[in-house]
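Engineer: no FASTA, just this:
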């Protein structure tokens, strides 16, 4: 049984969605306030979290950052704020998907299932492959960390997912589309900026902490490639 946590200040939306998902044999908990949603994220241990952006006590982006300190369960933003900047802010806050209101409940349920399957596969991979060696860097998959020797380079969830994906394809040219599909599950051409923003942040963190600026090469007009350093 899928456990879904919904956080939205619109009680009518919560009631409608809760009824729909319970008919799909899901276990559903709801919260009209961010503080209650945060408490449920701790105690309910959801498989997926549906999160509104415009909340009265704490906006969804800020709440997602707090949730990410508790759980790595998929977070799907549901919002009428659908500018490119809004979506980027949602992904940078730790969201896994960003869905425009109004939405189809059938499509939303399908996206929930996809996000949970992706999350499950990622966790299974972590169990089977605990360390990736890209000397002098190491990816500690069990603890979700990028290390330079024994020194951790602090990354956001998407930055970590990005370096992990590249390290799994070391020496291979990875396109913007492949990265977008891997990190967010979908891709349109305007998503290229999302990929570039996350890559820029990742590179800056690596360079500022280690002085190494050539770990990830740009493949002109195509994407990126992680190289083995000599």
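Structural biologist: Arrived safely, thanks for sending. Here the structure is a predicted model, which is why all the values come from computation and not from measurement. Numbers count the residues shown, from 1 in each chain.
Engineer: going by C-alpha atoms from here, please, whenever you check contacts or count neighbours.
Structural biologist: OK.
Engineer: so residue 99 touches residue 83, yeah?
Structural biologist: No - if you go by C-alpha atoms under 8 Å, residue 99 and residue 83 don't touch, sitting 11.5 Å apart.
Engineer: these two: who's more crowded?
Structural biologist: For the pair residue 99 and residue 83, the greater number of neighbours falls to residue 99 (21 against 10), based on other C-alpha atoms under 10 Å.
Engineer: so what touches the one helix or strand the more buried one maps to?
Structural biologist: Assigned by DSSP states H and E, residue 99 belongs to strand 97-100. Residues outside strand 97-100 that contact it (C-alpha atoms under 8 Å, 6 or more residues apart in numbering): 75-82, 87, 90-91, 184-185.
Engineer: nearest to residue 229, of the residues you listed?
Structural biologist: residue 184 (28.5 Å; C-alpha to C-alpha).
Engineer: so that closest one sits right up against residue 90, yeah?
Structural biologist: No - using C-alpha under 8 Å, residue 184 is not in contact with residue 90; the gap is 11.5 Å.
Engineer: in the helix or strand following the strand holding residue 99, what's buried?
Structural biologist: Downstream of strand 97-100, the first helix or strand assigned by DSSP H and E is helix 105-128. Neighbour counts over helix 105-128 (16 or more other C-alpha atoms under 10 Å) mark 108, 111, 112, 115, 116, 118, 119, 126 as buried.
Engineer: as TSV, the residues you listed with distance to residue 227 would be great.
Structural biologist: Converted to TSV, the buried residues of helix 105-128 look like this (distance: C-alpha to C-alpha, whole Å):
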residue	distance to residue 227
108	38
111	34
112	35
115	30
116	31
118	26
119	27
126	22
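Engineer: picking that back up, check which residues of the strand holding residue 99 are buried.
Structural biologist: 97, 98, 99.
Engineer: please state the offset of that strand from the chain centre?
Structural biologist: 12 Å (C-alpha atoms, centre = their mean, to the nearest Å).
Engineer: what do you get for stretch 166-174?
Structural biologist: 20 Å.
Engineer: presented hereafter is structure B, for comparison with structure A:
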């Protein structure tokens, strides 16, 4: 019986780059689907499920950030963003919108393949980690780790997959300070090569969403010079 190949969507307006990606990925046993712009990508995502999306930032009409944001409204598929910009603020923007990793053009084919395998491996690990019903209750806050949902005052809170993983990890370790390095290892994996500030970015986003939801306290406390801890005490800020 043949094993179903993993599906990768490649989104880039440069057909030469798409062709190179197809060659690299095909050699690794992946099935590839191409999209020349953001609108075409969203149509394919609507009609087909993918195991990974490789997404260029700079595209006409609908850029990679807009595509990433649209995908995150409905799906948790891993997203690897390609950027020729090389600017930290551009990479930060992608991470804030829900991207899982980024790679700067021009890139080494071996690094691309390594990151693709790492993202798929992490996604597979995250999907099988929770086998028991695991619901965490705090004042006005509930975290359903099994269903990957957060509720504030019984209203669902919209978190990206990585935001949820970070929030749930801190909550599970309530009262314990976790360093940025520990959080990166648990959520992004040992082979993550990005900036450790990715943790700070996600914490900032989670805090803002919790505040907008009406939660009366800030459960993610900063331990200066070390990392973060979860404290569910009303009145904390």
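Structural biologist: Noted; the coordinates are in hand. Since the model is a prediction, treat every value here as computed from it, not as a measurement.
Engineer: which among the contacts of strand 97-100 of the first structure gets closest to residue 205 of the first structure?
Structural biologist: Checking those one by one against residue 205 of the first structure (C-alpha to C-alpha), the nearest turns out to be residue 91, at 17.9 Å.
Engineer: counterpart of that closest one over in the second structure?
Structural biologist: Following TM-score structural alignment, the counterpart assigned to residue 91 of the first structure within the second structure is residue 95.
Engineer: mean deviation of the host helix or strand of its match from the first structure?
Structural biologist: Element membership of residue 95 of the second structure [criterion: DSSP H and E] is helix 88-96. Taken over the aligned residues, the distance from helix 88-96 of the second structure to the first structure averages 0.8 Å (mean C-alpha distance after the TM-score superposition for the first structure).
Engineer: and that helix, what does it pack onto?
Structural biologist: Packing partners of helix 88-96 of the second structure (3 or more C-alpha pairs under 8 Å, 6 or more residues apart in numbering; DSSP states H and E): helix 64-72, helix 197-213.
Engineer: re the thing from before, residue 184 and residue 90 of the first structure: which is more packed in?
Structural biologist: residue 90 (23 against 18).
Engineer: my guess is that one contacts residue 78, does it?
Structural biologist: No - counting by C-alpha under 8 Å, residue 90 of the first structure sits too far from residue 78 to count as a contact (10.2 Å).
Engineer: run a quick neighbour tally on residue 43 of the first structure.
Structural biologist: Number of residues near residue 43 of the first structure (other C-alpha under 10 Å) recorded here: 9.
Engineer: quick one: what's aligned to it in the second structure?
Structural biologist: Matched by TM-score structural alignment, residue 43 of the first structure corresponds to residue 47 in the second structure.
Engineer: and if you look at residue 202 of the first structure?
Structural biologist: Taking TM-score structural alignment, residue 202 of the first structure has residue 206 as its aligned residue in the second structure.
Engineer: wait, what's in contact with its match?
Structural biologist: 159, 163, 167.
Engineer: ok, so what distance separates it from residue 42 of the second structure?
Structural biologist: 26 Å (C-alpha to C-alpha, to the nearest Å).
Engineer: same question for residue 121 of the second structure.
Structural biologist: 24 Å.
Engineer: burial count for the residue nearest to residue 38 of the first structure when sequence neighbours are not counted?
Structural biologist: Distances taken as C-alpha to C-alpha, 6 or more residues apart in numbering put residue 67 closest to residue 38 of the first structure, at 6.4 Å, once the chain neighbours are dropped. Residues near residue 67 of the first structure, counting by other C-alpha under 10 Å, number 22.
Engineer: can you find the partner of residue 67 of the first structure in the second structure?
Structural biologist: Under TM-score structural alignment, residue 67 of the first structure pairs with residue 71 in the second structure.
Engineer: and the gap between that match and residue 64 of the second structure?
Structural biologist: Noted for residue 71 of the second structure: a distance of 10 Å to residue 64 of the second structure, by C-alpha to C-alpha.
Engineer: then residue 173 of the second structure?
Structural biologist: 35 Å.
Engineer: ok, these two, which is more surrounded?
Structural biologist: Taking other C-alpha under 10 Å, residue 173 of the second structure and residue 64 do not tie; residue 64 has more neighbours (24 against 13).
Engineer: correct me if wrong: that one contacts residue 56.
Structural biologist: Yes - counting by C-alpha under 8 Å, residue 64 of the second structure touches residue 56, with 5.5 Å between them.
Engineer: and for these two, which residues touch both?
Structural biologist: residue 81.
Engineer: so what does residue 36 of the second structure match up with in the first structure?
Structural biologist: By TM-score structural alignment, residue 36 of the second structure lines up with residue 32.
Engineer: just give the number of residues close to that match.
Structural biologist: Count around residue 32 of the first structure with other C-alpha under 10 Å applied: 18.
Engineer: how much space separates the residue nearest to residue 38 of the first structure from residue 75 of the first structure?
Structural biologist: 9 Å.
Engineer: please apply the same query to residue 206 of the first structure.
Structural biologist: When C-alpha to C-alpha is the yardstick, residue 206 of the first structure and residue 75 of the first structure sit 27 Å from each other.
Engineer: and what of residue 163 of the first structure?
Structural biologist: Distance, residue 163 of the first structure to residue 75 of the first structure, by C-alpha to C-alpha: 21 Å.
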